[in-house]
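Asker: Sequence first, predicted coordinates after that:
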Amino acid sequence: MSPRPTILVINGPNLDMLGIRQPEVYGYDTLDDVERLCRETGTSCGVEIDFRQSDSEAEIMGWIKQARGTAAGLLINPAGFTSTSIAILDALLIFDGPIIEVHISPLFRRDAFRHPSHVSRAATAKIEGFGIRGYAFAIAKLAELA
């Protein structure tokens, strides 16, 4: 185990298509850009970053459960699972550290069906609408809480 606390960063479905998918909504930054930003922010804040992306709800749930007792904090961009996954909410409720929900675009300005977030019920805080910079804000706060 690393001597520095670890922040688990989970990215949900289709975030591997950042930079290509709807750039008018998500911008032109790629998931590699997000990962680079997270790692740079983590280094400057004194935390390790465990960065992951999956289109699988089950895989995301597994990562959350595995992080219990090992990760100092969790950043999740649940993407398309935000308003649909009670199962991810239940997994997050098992996690024993701070959780920050991040969204690149502001959900409240999107389609109405995207407005509700089940994940928010388990989150310590929610950051949305700041583009990929929201990840840096979240990691800095999670490092502070760690």
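Answerer: Yep, that arrived.

Asker: C-alpha from now on. contacts and neighbour counts both.
Answerer: OK.

Asker: for the residue nearest in space to the middle of the chain, helix, strand, or coil?
Answerer: Nearest to the mean C-alpha position of the chain, by C-alpha atoms, centre = their mean, lies I76 at 2.1 Å. Here I76 is recorded as strand under DSSP: H, G, I helix; E, B strand; the rest coil.

Asker: Quick check, it in contact with V9.
Answerer: Yes. Using C-alpha atoms under 8 Å, I76 is in contact with V9, at 5.8 Å.

Asker: tell me which residues of stretch 129-143 are tucked away?
Answerer: 129, 131-143 (16 or more other C-alpha atoms under 10 Å).

Asker: Next: stretch 98-109.
Answerer: 98-107.

Asker: distance between the ends of it?
Answerer: Terminal residues of stretch 98-109 are spaced 26 Å apart (C-alpha to C-alpha, to the nearest Å).

Asker: Tell me which stretches of this protein form strands.
Answerer: 6-11, 48-53, 73-77, 99-103, 125-128 (DSSP state E).

Asker: is it possible to export those to JSON lines including distance to Q22?
Answerer: Below are the strands of the chain laid out as JSON lines (distance: least, C-alpha to C-alpha, whole Å):
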{"stretch": "strand 6-11", "distance to Q22": "17"}
{"stretch": "strand 48-53", "distance to Q22": "18"}
{"stretch": "strand 73-77", "distance to Q22": "17"}
{"stretch": "strand 99-103", "distance to Q22": "14"}
{"stretch": "strand 125-128", "distance to Q22": "17"}
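
Asker: putting a second one here so we can go through both:
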Amino acid sequence: MQSSNSQKANVLVLNGPNINLLGTREPDIYGHTSLADIEADLIKLASAHAVQLIFKQSNSESELIDQVQQARGSVDHMIVNAAGYSHTSIALRDALSAVAIPFYEVHISNIYQREQFRHHSYLADIAAGTLSGFGPFGYSMALLAIIKQLKL
């Protein structure tokens, strides 16, 4: 969709279950940064480039799938933290495959240093890249990768 620097690229930042509790949820694992803090950081970064951010969060698998499907035709890239659904949702994976919008998968914690069931992501092999263990900065890293790809 992005054809020139005069147009804004639309990036959907999609967050799954319990991400709305960041800042207070298990701070020893996820830190003290809230989802609003992450969004504010991304807005600052995007403002220096031709990027329009769309933020969505849901604890519902079906709502996340609906958001992915609705993005088709209007979103250029996605940053996806599917949280627990990364490890369980074939349906979310199918939706991401169906819309064929490039996305970066983000995990705040290092999933490979956690429980064994978290070591597998149903999204990783279809993602443009996976960021795991960089804390909230993983979102900025994903946005920087998108900006570099778009050469904005």
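Answerer: Received the coordinates, thanks. Only a predicted model underlies this, so the values are computations on that prediction, with no experimental measurement involved.

Asker: TM-score for this pair?
Answerer: Once the chains are laid over each other, their TM-score by TM-score structural alignment, normalised by the length of structure 1 reads 0.95; 145 aligned residues with a C-alpha RMSD of 1.3 Å.

Asker: sorry, back to before: out of the buried residues of stretch 129-143 of structure 1, which one sits closest to M17 of structure 1?
Answerer: For these, the closest approach to M17 of structure 1 (C-alpha to C-alpha) belongs to I132, at 13.7 Å.

Asker: Now check structure 2 for the residue matching the closest one.
Answerer: The alignment partner of I132 of structure 1 in structure 2, by TM-score structural alignment, is P136.

Asker: wouldn't that match be in contact with H32 here?
Answerer: No. P136 of structure 2 is beyond contact range of H32, at 9.7 Å (criterion: C-alpha under 8 Å).

Asker: Okay, helices next: where are they in structure 2?
Answerer: 27-30, 35-47, 61-71, 90-99, 137-150 (DSSP state H).

Asker: how about CSV for those, with distance to I19 of structure 2 added?
Answerer: Listed next are the helices of structure 2 as CSV, based on distance: least, C-alpha to C-alpha, whole Å:
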stretch, distance to I19 of structure 2
helix 27-30, 10
helix 35-47, 7
helix 61-71, 13
helix 90-99, 17
helix 137-150, 13
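
Asker: Those: which one's closest to A127 of structure 2?
Answerer: Among the helices of structure 2, helix 90-99 comes nearest to A127 of structure 2, with 8.9 Å by C-alpha to C-alpha.

Asker: For the closest one, give me the average deviation versus structure 1.
Answerer: Superposed on structure 1, helix 90-99 of structure 2 shows a mean distance to its aligned partners of 0.6 Å (mean C-alpha distance after the TM-score superposition for structure 1).

Asker: That helix corresponds to what range in structure 1?
Answerer: Going by TM-score structural alignment: helix 90-99 of structure 2 matches residues 86-95.

Asker: Quick check: buried residues in the matching stretch?
Answerer: So stretch 86-95 of structure 1, judged by 16+ other C-alpha under 10 Å, has buried residues 87-93, 95.

Asker: which residues touch that stretch?
Answerer: Stretch 86-95 of structure 1 has contacts (C-alpha atoms under 8 Å, 6 or more residues apart in numbering) with 57, 60-61, 64-65, 67-69, 81, 99, 118-119, 121-122.

Asker: Select, from the residues you listed, the two members most distant in space.
Answerer: G69 and F81 (24.1 Å).

Asker: what's near enough to touch the closest residue to G31 of structure 2 other than its chain neighbours?
Answerer: Of all residues not flanking G31 of structure 2 in the chain, G23 sits nearest, at 6.2 Å (C-alpha to C-alpha, 6 or more residues apart in numbering). Counting by C-alpha under 8 Å, 6+ apart, G23 of structure 2 touches 30-35.
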